[in-house]
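[1] Have a look at this prediction, sequence included:
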Amino acid sequence: MSTSTDANITAYWNNASSSMNRYFSIFLFLFGTIGNILNILVLFQRELRTNSCSFLFLISSIANLIAILSGLTTRMLSGWTLDLTNTIDWLCKLRAFILFVSRNIALLSIMFAALDRWLSSSINVHRRHMSTLKNAQRAVILLLILSAIIYSPIFYCYKANLINAPLKCYGETNICRISNDLIYACCTILFPILLMSLFGIMTINNIRHVQSRINITNSNERLPISKKKKVDRQLSLMLFIQIILLALFTLPQAIQKLYSTITANQILSSAQTAFNNFIFNLVLLLTYVANGVPFYIYTLSGGTVFRNALIQLFRKLNQIHP
């Protein structure tokens, strides 16, 4: 009886995982691809791409799009047809490398955007002068190099056609899985989220400090807000909301990775394994929500700056195709 129940539970969670991968992946793919393409087109406009923070948003959107295309395409197709990355080693390694590197760049770009907002809001002139497009471009180059180095072991560790693993294309040995899980959980999720939060809090303190000084100096006088300051404020709001949602959608996977590392040597029943695989797939798909949601954040919270740029984009497209 217990064996039959265990088999039924296992089948239930396996079917749930399969259905979730098949249908939810399609929604996330469309949701994220459309959003990131629009993001890239809007942020690439001259008025925005010359701003250091907007430039980092642009890089993050490009990385998010690559992550969705490299990660969700095969996952989505695997529910309907054969996924070649599950059977061909070099495709497995290449896909995993591109996925992890792009995700790392996407999150760390937002971390650098948070750093940029802190610098630009500082009362220290030297720090404000560090908030430049050139420094943002240097940060992106550094990100590319570091991300490639950090995830280069994937070419050694990952292998296709695995059986006793959450995915058929996964780390071959326990050491590979543990090291990759820890690197991903710490370097791609926990470390950036903590620094984003820290810089966000410091930016808020800077803004409050500046506003209090303005209020004291001009208690009876209203000064007009310059266009640049208005853009900076709206970019900061966009950034803060994105940090909150990034934490919401990515931290569960970091927790799951750490949990799987701690329990790597435990012997589990087939039902427990199936349930763990379901949680693995669920939190993995949640990270794709984080990859796809920025455009909708910027549209809702970006004020007139982002929405006007979006309207201008649609007008240009309408002129091209009347």
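    Great, that's in hand. Numbering: from 1, shown residues only.
[2] only C-alpha atoms for contact and neighbour calcs from this point on.
    Noted.
[3] Just give me how far stretch 71-80 sits from the chain centre.
    19 Å (CA atoms, centre = their mean, to the nearest Å).
[4] Can you mark which positions in that stretch are buried?
    For stretch 71-80, burial by neighbour count (16 or more other CA atoms under 10 Å) applies to Gly71, Leu72, Thr74, Arg75, Met76, Leu77, Ser78, Gly79.
[5] Mind checking which of these are in helices?
    Cross-referencing the buried residues of stretch 71-80 against helices under DSSP state H gives Gly71, Leu72, Thr74, Arg75, Met76, Leu77, Ser78.
[6] In addition, the following structure is provided for comparison:
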Amino acid sequence: MTDSLILVAIQLICIIVPFIIIIGIIGNSINIIVLTRSALYNHSCSRYFLALAGNNLFLSSAFLINRLLITGYQLDLTKISILSCKFIQYITGVCVVISPYFIVLASIDRYCASSKNIQRRKFSNIRITRWTLISVVILIGLYYINYLVLIDLRKDDSFGCAIRGDTIYKQIYPITQVMVFAIIPPCLMGFFGGMTIYNMKHIRFLPRVAVRYRRTENQLGRMLILQVGTYIVLTLPLSIAYLILVLPNSFKTTTKFQFMYLICQLFFYLSCVTAFIL
């Protein structure tokens, strides 16, 4: 029973993840092509979706292939050397965390665009989009420099390429990761998504604009709300499971927990392709 549950989860990953990779690569590539068309490219929200599609294209290919090799075939590239350990974990860590913040930025943009306040609507423009995208990438990149320092590769335990909790800071840092990835983004998405829905219901009070442009803005708003809801549903289970693991408590991982953790990873992998499906 102990091994059978884990084997079932691994088999599911080996079967399902290749399909997610194929759909993710094709879907995000199509998204990039569609979002670079003039009808959408001139909308600030489209720039966030474009950045999200580009990042998800990387996650759907390099990241998921790496995870498939590790979980399904026990081929871990991070164990080749300390350099590959730090580099792969840093790049994948940054890219995984960036995706939800692109959605957060798009949520804020839709909130501003749908606002009755003229000054607030001015924040929804392409120039601000460029600066916010660059700023978020830089800030998250700087935050994850800790990874390059703290992560270590050891062959004398089962952790391999990972952060060991042998100092107080190394115990605290994973908890901050949970906050940065699993707590802050969903809260911001939920808040600005809810405010956007409220504004869209009162959009008749906004000054008249070009009908086609307004229709596109509304479509982007509805697409974003679906994206936010789907992302939270797919990533919340893994976030809770990871939070249980990193918090200092007496919880001991069981076979059932490991099985559920692997299944939660599958749901998380699906978040890389939801933008295309929506």
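    Right, received. Where do you want to start? Because the structure is predicted, anything quoted here is derived from the model rather than measured.
[7] Superposed, what's their TM-score?
    TM-score of the superposed chains, computed with TM-score structural alignment, normalised by the length of the second structure, equals 0.89; 275 aligned residues with a CA RMSD of 2.4 Å.
[8] okay, the buried residues of stretch 71-80 of the first structure in CSV with distance to Trp90 of the first structure next?
    Shown next, in CSV, are the buried residues of stretch 71-80 of the first structure (distance: CA to CA, whole Å):
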residue, distance to Trp90 of the first structure
Gly71, 15
Leu72, 18
Thr74, 14
Arg75, 17
Met76, 20
Leu77, 18
Ser78, 17
Gly79, 21
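[9] tell me which of those residues is nearest to Asn104 of the first structure?
    When the buried residues of stretch 71-80 of the first structure are compared for distance to Asn104 of the first structure (CA to CA), Gly71 wins out at 13.4 Å.
[10] what lines up against the closest one once you look at the second structure?
    Matched by TM-score structural alignment, Gly71 of the first structure corresponds to Phe63 in the second structure.
[11] tell me the contacts of its match?
    Each residue near Phe63 of the second structure by CA atoms under 8 Å, 6 or more residues apart in numbering is listed here: Thr92.
[12] do you know how far Val209 of the second structure is from Glu217 of the second structure?
    Remark: distance between Val209 of the second structure and Glu217 of the second structure (CA to CA, to the nearest Å) = 11 Å.
[13] Same question for Leu142 of the second structure.
    Distance of Leu142 of the second structure to Glu217 of the second structure, given as CA to CA: 33 Å.
[14] And for Ile15 of the second structure?
    As defined by CA to CA, Ile15 of the second structure lies at a distance of 38 Å from Glu217 of the second structure.
[15] What ranges does the first structure have for its helices?
    2-19, 25-43, 46-49, 52-78, 89-120, 125-130, 133-150, 154-157, 174-183, 191-217, 227-262, 270-292, 294-301, 303-320.
[16] And the residue nearest the centre of the second structure?
    Central residue of the second structure (CA atoms, centre = their mean): Ser99, 3.6 Å from the mean position.
[17] Need the counterpart of that residue in the first structure.
    Mapped onto the first structure by TM-score structural alignment, Ser99 of the second structure lines up with Ala106.
[18] ok, now which ones touch the residue lying closest to its match once chain neighbours are set aside?
    Residue nearest to Ala106 of the first structure in three dimensions, not counting chain neighbours: Ser60, with 4.2 Å by CA to CA, 6 or more residues apart in numbering. By CA under 8 Å, 6+ apart, Ser60 of the first structure lies in contact with Ile105, Ala106, Leu107, Ser109, Ile110.
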